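all I have is the shape, not the residue letters:
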């Protein structure tokens, strides 16, 4: 039994695929494409273990197309061109059965490697399916991205993960022979982090520690005990990526530069993409520090530009400087909370009308209809301020931005109080 449980349970048909109903449900985008036999080039974007590779295999099988696969970690331009030549011979221009070329971790391809795919995709020699855990807007060149549909895969929900576990117990040829009772699942689900493959790997590890003739009762305590006692084997799955980046960001948020540098070192020693780390620093600079220290975002952005230019190993110093600076900065999530609350209000209230006073009035008709009428141009008033309503009437006086308790945002609070009096009286 050398094949991992996750591989043994890999579904072969769309009907057996767990989760992603927005793509593979009855009215899902991919379901419709397969029904009509029209398979566009596409990028699957989502966390590890959400079924990107499985979905590519199913598409190829159900559409009856030749299937070629490459990993961006181990393949270069030479391998890409060789596969494209094979695909051209097995498929062909303007055929409905042109081969599928699946590239795992396409975000790791350089610009020149991605450029080598362009002609094949444009000419229809292959249908490209790329899988990535990174935002393709940043990692896939625009020329290639414009020729692909981007489909987002979500982390598995609790019911999806429990479905996988029950399917493993009932249908796996090895586990079905064992006497397994799944009494508790909370620890398993927490350890999985929404990653189906990781869940099955951990589950198989735990089951393997029991003697074959013994009844196996899975509880949260058993799971935590078995995993802790098999740390090395557990870590060999190589899926600590998100756990460590989480620890890194939380160390910065918690103002601990020692923790931040340690987890940074873990990522660097593990071969993590330095641009991935720099992007997370950019997010933290805005989400966790924000207006408490606006310079943090400037430094984080400069860090991203610097590591993109310099590369490894020198970039480790730049990343360390930025991480320690952010950790030592005052913290505020006020801007982050403000946009969350504003988006929630938009979802609740829909497309409310822009007040007439602040509408644009480029034509005579618009002016006659009252667009821009009674608008007060702030610069014409004392202190460059004139009190007026900028929100739709239905939600006027709603507060989204609440300045944090730090030197800079205390100044923001005082400024708003002076201008708006009671409206911004926090």
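That came in fine, so what should we check first? Please read these numbers as outputs of a predicted model, since none were measured by experiment.

contacts, neighbours, all on C-alpha from now
Noted.

can I take it that residue 130 is in a strand?
Yes: assessed by DSSP: H, G, I helix; E, B strand; the rest coil, residue 130 belongs to a strand.

what about it, how many neighbours?
For residue 130, the neighbour count with other C-alpha atoms under 10 Å is 28.

measure residue 271 to residue 261 for me?
Computed as C-alpha to C-alpha, to the nearest Å, the residue 271 to residue 261 distance reads 15 Å.

no wait, residue 364
Distance of residue 364 to residue 261, given as C-alpha to C-alpha: 61 Å.

now residue 41
For residue 41 relative to residue 261 (C-alpha to C-alpha), the value is 40 Å.

residue 109 too?
Distance of residue 109 to residue 261, given as C-alpha to C-alpha: 28 Å.

so between residue 271 and residue 261, which is more surrounded?
When residue 271 and residue 261 are compared for neighbours, residue 261 comes out ahead with 21 against 9, by other C-alpha under 10 Å.

residues contacting that one?
Residue 261 makes contact with 248, 320, 323-324 under the criterion C-alpha atoms under 8 Å, 6 or more residues apart in numbering.

so which of those residues is the most crowded?
residue 323 (29 neighbours).

sticking with it, tell me its helix or strand.
helix 315-327 (DSSP states H and E).

buried residues, that helix. List them.
Buried residues in helix 315-327, counted by 16 or more other C-alpha atoms under 10 Å: 315-316, 318-327.

for stretch 68-79, same thing?
68-72, 76-77.

out of the residues you listed, which comes closest to residue 191?
Top of the list for closeness to residue 191, among these and by C-alpha to C-alpha, is residue 71 at 26.4 Å.

tell me where this structure has strands.
With DSSP state E, the ranges of strands along the chain come out as 42-45, 67-71, 100-104, 127-132, 149-152, 180-182, 216-218.

this is the other structure I want to compare:
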């Protein structure tokens, strides 16, 4: 079988420029820099099972191969598009004869539950070290049992600086392009059309250089016009893999939070026309429904959940109607961030001050010893109280009277505040 590092001149530029050494790998310094976590793993001579999550063309496959090469591990690669359970079991059987085998699965999010289940035993007992690559959020696309056995690391879209360095090295080091004199006059179109995808960048660079006639001095002038003429399309107004992806989704969320359905629909249209993943949009609506609406309108979460499920089943183009309905509903709903601020305040308390002892009346008492120590004594069963409420202390002693939840200023949470005040009187100052 040919190695990914075979580099004939007939191969596309992206393959010819695939790094042979980790030192030549571009980007992802948060993982591979001096203090990067993957760098520390390599220094220790070990490699856990990993899920590499990131947009296309940022080097997931190359990184997996280089990690195995660096540690001199046997390497097998499967693509989830065409591999089945039998292929997985065949690799596992071979791995039993080769210690330290790395199994790389590209697009692991496309594996069915049965295919992912087939990996569990081998990953858990160390027969294989799994490296999965995915462009989708692994929390939604990888089964929990497999996810719990892997470390998840996010790969970022390549920066303009990194992309420019890739261009420079391709033009000076590639055995084909280095023989063609090229002047980089402009690179805006090249960077914009690549969208942070190195594979797309190199493919377009090769086409432009080889299809642009040299000037009177025999040199190829790389300009935005030359790139756009070769690509036969204008610079993308929305790039789902680049910086605008984050700008537009930010404006989209803030428009809904700000109760402007018209602006929200505009940014939704920008994303849909730009080819954004509808599940990505629907996930963000799910988060927003709790973060920005919460108990001001509990139905918001239910509709957002239904929207996500419907978009998952239906896909485009019909999902645009479902997203539109949900966006309008969320944007016009009353708003409250009380649930968000409440859990953040509680988490801050735990992180800053640790965990306080549970009050003795609330402790479980499954043994005679625990009962003899008073566990569960003085606990009042709430349903025996008037209105199914019994006034008692639930907080640890050190936090008695501490309030994390402050109901929002909206009709539904005003009723919640009234109920809390009736139950707890002045204990939490509601």
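That came in fine, so what should we check first? From a predicted model like this one, the values you see are computed outputs, not experimental measurements.

pick the one among the buried residues of helix 315-327 of structure 1 closest to residue 253 of structure 1.
residue 327 (6.6 Å).

so what corresponds to the closest one in structure 2?
Alignment note: residue 327 of structure 1 maps to residue 331 in structure 2; criterion TM-score structural alignment.

please report the distance of its match from residue 305 of structure 2.
16 Å.

ok, the residue lying farthest from the centre of structure 1 - contacts?
Here structure 1 reaches farthest from its C-alpha mean at residue 368, the gap being 47.5 Å by C-alpha atoms, centre = their mean. For residue 368 of structure 1, the contact set (C-alpha under 8 Å, 6+ apart) is empty.

what does it align to in structure 2?
Checking TM-score structural alignment: residue 368 of structure 1 goes with residue 372.

and stretch 398-413 of structure 1, which residues are buried?
Buried, per 16+ other C-alpha under 10 Å, within stretch 398-413 of structure 1: 400-404, 409, 412-413.

for the residues you listed, give me JSON lines that also has distance to residue 57 of structure 1.
Shown next, in JSON lines, are these (distance: C-alpha to C-alpha, whole Å):
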{"residue": "400", "distance to residue 57 of structure 1": "46"}
{"residue": "401", "distance to residue 57 of structure 1": "47"}
{"residue": "402", "distance to residue 57 of structure 1": "49"}
{"residue": "403", "distance to residue 57 of structure 1": "50"}
{"residue": "404", "distance to residue 57 of structure 1": "49"}
{"residue": "409", "distance to residue 57 of structure 1": "52"}
{"residue": "412", "distance to residue 57 of structure 1": "54"}
{"residue": "413", "distance to residue 57 of structure 1": "56"}
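
looking at these, which are in helices?
The helices, defined by DSSP state H, take in 409, 412-413 from those.

number of nearby residues for the closest residue to residue 402 of structure 1 other than its chain neighbours?
In space, and not counting its chain neighbours, residue 402 of structure 1 is closest to residue 334: 6.0 Å by C-alpha to C-alpha, 6 or more residues apart in numbering. By other C-alpha under 10 Å, 23 other residues sit near residue 334 of structure 1.

report the separation between residue 334 of structure 1 and residue 249 of structure 1.
17 Å.

got TSV for the strands of structure 1, with distance to residue 190 of structure 1 too?
Supplementary listing: the strands of structure 1 in TSV, determined by distance: least, C-alpha to C-alpha, whole Å:
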stretch	distance to residue 190 of structure 1
strand 42-45	22
strand 67-71	29
strand 100-104	26
strand 127-132	23
strand 149-152	22
strand 180-182	15
strand 216-218	14
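
relative to residue 305 of structure 1, which of those strands is closest?
strand 127-132 (22.0 Å).

how near is the residue nearest to residue 37 of structure 1 when sequence neighbours are not counted to residue 132 of structure 1?
Spatial nearest neighbour of residue 37 of structure 1, chain neighbours left out: residue 63 (6.6 Å); criterion: C-alpha to C-alpha, 6+ apart. For residue 63 of structure 1, the distance to residue 132 of structure 1 equals 22 Å [C-alpha to C-alpha].

repeat for residue 21 of structure 1
Distance from residue 21 of structure 1 to residue 132 of structure 1, by C-alpha to C-alpha: 19 Å.

neighbour-wise, which of the two wins?
When residue 21 of structure 1 and residue 132 are compared for neighbours, residue 132 comes out ahead with 22 against 16, by other C-alpha under 10 Å.

for the aligned residue in structure 2 for the more buried one, give me its contacts.
With TM-score structural alignment as the criterion, residue 132 of structure 1 lines up with residue 134 in structure 2. By C-alpha under 8 Å, 6+ apart, the contact list for residue 134 of structure 2 reads 51-55, 106-109.
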